[in-house]
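>>> Sharing a model prediction with you, sequence too.
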Amino acid sequence: MDKKQIEDTIIELKDEYIQLQNNLEKLESINGNLAPLEKRLSEIEDELKILNVKLKEV
């Protein structure tokens, strides 16, 4: 993965994260099942950590 690909992936993950946060807020207001969204948010955070380390190495 080159620098541009890493940066693009980081941007996509950040966009997805923001969308999931908005969905999470909506689900909270109607007492929906939050577990899947919380799990995905955690996965995105882990992916972003890894990609930021790779970005520094490139």
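Thanks, I have it.
>>> okay, CA-based contacts and neighbour counts for the rest of this
Fine.
>>> buried ones in the helix or strand hosting I50?
Per DSSP states H and E, I50 falls inside helix 35-57. With burial defined by 16 or more other C-alpha atoms under 10 Å, the residues of helix 35-57 counted as buried are 37, 41, 44, 48, 51, 55.
>>> contacting residues around D2?
Counting by C-alpha atoms under 8 Å, 6 or more residues apart in numbering, D2 makes contact with V58.
>>> dropping in the other structure now:
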Amino acid sequence: MTTKAELQQKLDELKSDYIRIQGDLDKLEFVKGRVSSAEEQLVRLEGEIAEVRKELEQYNN
């Protein structure tokens, strides 16, 4: 079983990845690059962040 600290660390890493990819996406849009891959990554990360948050909520209840 994953500990609360491990879940919090994973959530922090996912948020960091999300911010980095969002920045990449902004750059790609600026230079008219292909953004679909970055958008797909953001959607995947949003799902992972939601799952980790759900797991963390179990520790807070």
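The structure has been received and is ready for your questions. In this text, all values refer to a predicted model and were calculated from it rather than measured experimentally.
>>> So which bit of structure 2 is the helix holding I50 of structure 1 matched to?
Counting by TM-score structural alignment, helix 35-57 of structure 1 pairs with residues 36-58 of structure 2.
>>> what's in contact with the matching stretch?
4, 7-8, 10-11, 14-15, 18, 21-22, 24-25.
>>> let's see it at 6 Å
L25 (C-alpha atoms under 6 Å, 6 or more residues apart in numbering).
>>> can you tell me the mean distance of that stretch from structure 1 after alignment?
Comparison of stretch 36-58 of structure 2 with structure 1 after fitting gives an average deviation of 0.5 Å (mean C-alpha distance after the TM-score superposition for structure 1).
>>> Work out the gap between that stretch and the centre of the chain.
5 Å (C-alpha atoms, centre = their mean, to the nearest Å).
>>> Ok, stretch 18-33 of structure 1 next?
Per C-alpha atoms, centre = their mean, the centroid offset for stretch 18-33 of structure 1 relative to its chain is 15 Å.
>>> next one: stretch 9-28 of structure 1
How far stretch 9-28 of structure 1 lies from its chain's middle: 7 Å, per C-alpha atoms, centre = their mean.
>>> Sort out which residues of it are buried, please.
Buried residues in stretch 9-28 of structure 1 (16+ other C-alpha under 10 Å): 10, 13, 17, 20, 24.
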